[in-house]
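> could you look at this predicted model? Sequence included:
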Amino acid sequence: MNPARKLSAFILLAAGLLGWQGASAQAYPAKPIQWISPWTAGGGNDILSRALAEQLASRLGQPVVVENRPGATGTIGTSQVARAAPDGYTLTLASAATHATAPAIYSKLTYDPVKDFTPITLVATVANVLVIHPSVPAHNLKELIAYAKANPNKLNFSSVGAGSIQHLSGVMFNQLAGVQTAHVPYKGTAPAVVDLLAGRVQMAFESLPTMLPHIRSGALRAIGVTTPKRSAVLPELPTLAEAGLPGFDASLWYAVMGPAGIPQPVVKVLHDTVVASLQSPEVMRRLSEQGAELATSSPQELAEFVRKDTEKWSGFIKRAGVTLD
């Protein structure tokens, strides 16, 4: 084939591919979308997944069916998404637990948090708050650290289980503050809060909405939020970073993702539709109930965000020797 014919063939092929991609985007979605929530029904991930799925179904004109596939700190359902066809018909609400901390906790994780997923958009960040029982003789972070240093392992902190963001927040606190506090895992938030209120454990890194009534009643003392920015729910409360632990960032976040390789035209449809859905009163109400603050992004920004958060947690977790294998 002479050069002119080669060039013509290349142009025709490129035009055909572009035409296919355009037709693909225009036809999408042509069937129901499967949305996998890798956590149990009724939790924060499930609640936000269903609120978003309802909005997407209305805007895209196809059912968006939420399926709960919990287990192994969210990694079972997430691995199923990684193995799905990259056609835009399988989505998930990824989180810090499934994409930032799991790679360091599980040595045999079956997916790569960056390479095996197509990022769509960040959805929200959630602030946890460090609270202490009033029996602890500290009223701020400086006093708490001083007390912990003078009394190694006398302070216990609760969590909903090993490897949870609450547990790893305590790991980060110990390392940055240079203290020794002991982790006490529970099977769920309710029993952990009961023992915290009774003083059987003295500290916790729990969700701000859950702790807010106890903070306002004086049953627990708030020390600071775990996010880089103050929370709009309790704006007078400092972040732990500004209160004396520079670099403390134990944010819980949510983001929409699919398997790696989703065509860019479909990614754009999903990105624009999810961002629009996040502005709906119902989704905004659900975010507020979970203590979550809206935080959207481009797919490229989300990919970089996940990469940096994964690297950050890997250092803390490996130094602490936390594993769940």
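Yes, it's here. Numbering: from 1, shown residues only.

> CA atoms for contacts and neighbours, from now on please.
OK.

> element containing Ser58, please.
Applying DSSP states H and E as the criterion places Ser58 in helix 44-60.

> which element follows that helix toward the C-terminus?
Under the assignment DSSP H and E, the closest C-terminal helix or strand after helix 44-60 is strand 64-68.

> in that next one, what's buried?
For strand 64-68, burial by neighbour count (16 or more other C-alpha atoms under 10 Å) applies to Val64, Val65, Val66, Glu67, Asn68.

> so what angle separates the directions of it and helix 44-60?
170 degrees (axes from the mean of the first three to the mean of the last three C-alpha atoms, to 10 degrees).

> still on that earlier bit, any idea which of the buried residues of strand 64-68 is closest to Ser298?
Each of the buried residues of strand 64-68 was scored against Ser298 by C-alpha to C-alpha, and Val64 proved nearest at 22.1 Å.

> okay, now the one to match up with it:
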Amino acid sequence: MFQLSRRNALKLMTAGALAPLAMPTIARAAGETIRIVYPYAGGSAVNNIIRMIADNMSKTLGQTVILEDKPGGNGIVATQSVARGPKDGTMVLVGATGTLPLNTLLRSALPYKIEDFQPVGMMLEGPLTVTVNTKTAPVDDMKSLVEWAKERNKPLHYATLGPGSVTHLFGVLFSKATGLPSAPVAYRNNNAQILDLLAGQNDLNFSTPASLIEHEKSGEVKMLAVTTSDRMARLPDTPTVVEAGYPGLLCSFWYSLMVPTGTPDDTVTRLNEALNIALQDAGIRERMEAECLTNNPGAPTAVTSILERDMKVWGDIIRSEGITLN
């Protein structure tokens, strides 16, 4: 994986001020502003972090970099617009789990395909959790959860963000890995599903750690595991699914930067280097850690690897369950 050395970072930062002379330039004819297109509504923690990344990249590149929120159609509107956009680095997509592998696997009439894009680099990953209400589920870990559910002998109801969402598919993966029957319950947003978890309306919740930490501190819920291979800094006492004996439950949601296929290699390299410098910024790293997100500087090939993983893992689930979306 590409590693940006301190020496190279200093060289690049110095060159940033002289970018028009010292580095391959992003097509000036299309204007100096670089638009990073975010496929969902603004205001979320992830959106704010990516905005910080854009601001940092602007300083390195010596060009204005803005984050443009473009929600609509489960990310299709924004993703399609970048697929048809200029191939000069001035229009960049925030590629995500939902917009690329999941939309591709779930929707037969999608107006774009993964091959329409080439990766710039991975920005961040986030895990899911296996969480229960402490009053309705008398369990302390994954082992006791499985034992309790088998004794209860009825399906575990788990919250999802709708058919085909990561939480829905993870629920299927969880059921296959544990041998426990389950039933998805769809919600419009994360807050609604957490409220129902607190009210004891659902047995399981797979929300992100950051959205559940305060509820765990109050004793209302317990995170039995996180879907990572290593424990998280903010959750040192929460085991991973690997430690719990379920390595097949390793998964994440992620956000990357993508450009239209055909964008010149030197432009991709320039954007990748600026992104990696941003990801090493102390303020950005601290903000990610606070949200239980993983900082992932590296080469464009890291995105390719994660895409291939998701197409295999989620593709197997989607095909076996016959899940499709219009």
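Nice, thanks for sending it over. The structure presented is a predicted model; accordingly, all values stated were derived computationally and were not measured.

> TM-score, when you put one on top of the other?
Here the TM-score for the pair of chains, by TM-score structural alignment, normalised by the length of structure 1, is 0.86; 303 aligned residues with a C-alpha RMSD of 2.1 Å.

> surely Leu105 of structure 2 and Met311 touch.
Yes - Leu105 of structure 2 lies in contact with Met311 (C-alpha atoms under 8 Å); the separation is 7.5 Å.

> in structure 2, which strand is the longest?
For structure 2, the strand with the greatest residue count under DSSP state E is strand 117-126.

> ok, then the element right after that one?
Sequence order places strand 129-133 as the next helix or strand after strand 117-126 of structure 2, per DSSP H and E.

> how big's the offset between that next one and structure 1?
Compared with structure 1 after fitting, strand 129-133 of structure 2 deviates on average by 0.8 Å (mean C-alpha distance after the TM-score superposition for structure 1).

> and what about Gly71 of structure 1, helix, strand or coil?
coil (DSSP: H, G, I helix; E, B strand; the rest coil).

> count of neighbours near it?
Neighbours of Gly71 of structure 1 under the rule other C-alpha atoms under 10 Å: 13.

> now for it: which residues touch it?
Pro38, Trp39, Gly77 (C-alpha atoms under 8 Å, 6 or more residues apart in numbering).

> the first one maps to what in structure 2?
When you say that, I think you mean Pro38 of structure 1. Matched by TM-score structural alignment, Pro38 of structure 1 corresponds to Pro39 in structure 2.

> who are the packing partners of the helix holding Ser58 of structure 1?
strand 33-37, strand 64-68, strand 90-95, helix 264-278, helix 281-289 (3 or more C-alpha pairs under 8 Å, 6 or more residues apart in numbering; DSSP states H and E).

> check those for me and report the most buried one.
strand 90-95 (a mean of 26; mean count of other C-alpha atoms under 10 Å).

> and of the helices and strands packed on helix 44-60 of structure 1, who's closest to Val225 of structure 1?
helix 281-289 (16.3 Å).

> how much space separates the match of Pro38 of structure 1 from Gly98 of structure 2?
From Pro39 of structure 2 across to Gly98 of structure 2, the span is 10 Å (C-alpha to C-alpha, to the nearest Å).

> and these two? which has more neighbours close in?
Pro39 (27 against 21).

> ok, which stretches of structure 1 are strands?
Under DSSP E, structure 1 gives strands at 33-37, 64-68, 90-95, 117-126, 128-132, 156-159, 182-185, 203-207, 221-225, 252-259, 292-294.

> format these as JSON lines; extra columns: distance to Ser24 of structure 1.
Shown next, in JSON lines, are the strands of structure 1 (distance: least, C-alpha to C-alpha, whole Å):
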{"stretch": "strand 33-37", "distance to Ser24 of structure 1": "15"}
{"stretch": "strand 64-68", "distance to Ser24 of structure 1": "19"}
{"stretch": "strand 90-95", "distance to Ser24 of structure 1": "16"}
{"stretch": "strand 117-126", "distance to Ser24 of structure 1": "17"}
{"stretch": "strand 128-132", "distance to Ser24 of structure 1": "41"}
{"stretch": "strand 156-159", "distance to Ser24 of structure 1": "46"}
{"stretch": "strand 182-185", "distance to Ser24 of structure 1": "48"}
{"stretch": "strand 203-207", "distance to Ser24 of structure 1": "42"}
{"stretch": "strand 221-225", "distance to Ser24 of structure 1": "45"}
{"stretch": "strand 252-259", "distance to Ser24 of structure 1": "17"}
{"stretch": "strand 292-294", "distance to Ser24 of structure 1": "30"}
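
> these: which one's closest to Lys142 of structure 1?
Closest of the strands of structure 1 to Lys142 of structure 1 is strand 221-225, at 9.6 Å (criterion: C-alpha to C-alpha).

> what's the mean gap between the closest one and the aligned bit of structure 2?
Strand 221-225 of structure 1 sits 0.9 Å off on average (mean C-alpha distance after the TM-score superposition for structure 1).

> other residues contacting that strand?
For strand 221-225 of structure 1, contacts defined as C-alpha under 8 Å, 6+ apart pick out 127-134, 139-141, 215, 231, 237-240, 243.

> quick one: which of the helices and strands packed on helix 44-60 of structure 1 is nearest Leu48 of structure 1?
helix 281-289 (6.6 Å).

> with structure 2 overlaid, how far apart is the closest one on average?
Mean deviation for helix 281-289 of structure 1: 2.6 Å (mean C-alpha distance after the TM-score superposition for structure 1).

> which residues in the stretch 101-250 of structure 1 form helices?
Counting by DSSP state H, counting those that start in this stretch, the stretch 101-250 of structure 1 has helices at residues 102-105, 141-150, 165-177, 189-198, 208-217, 240-243.
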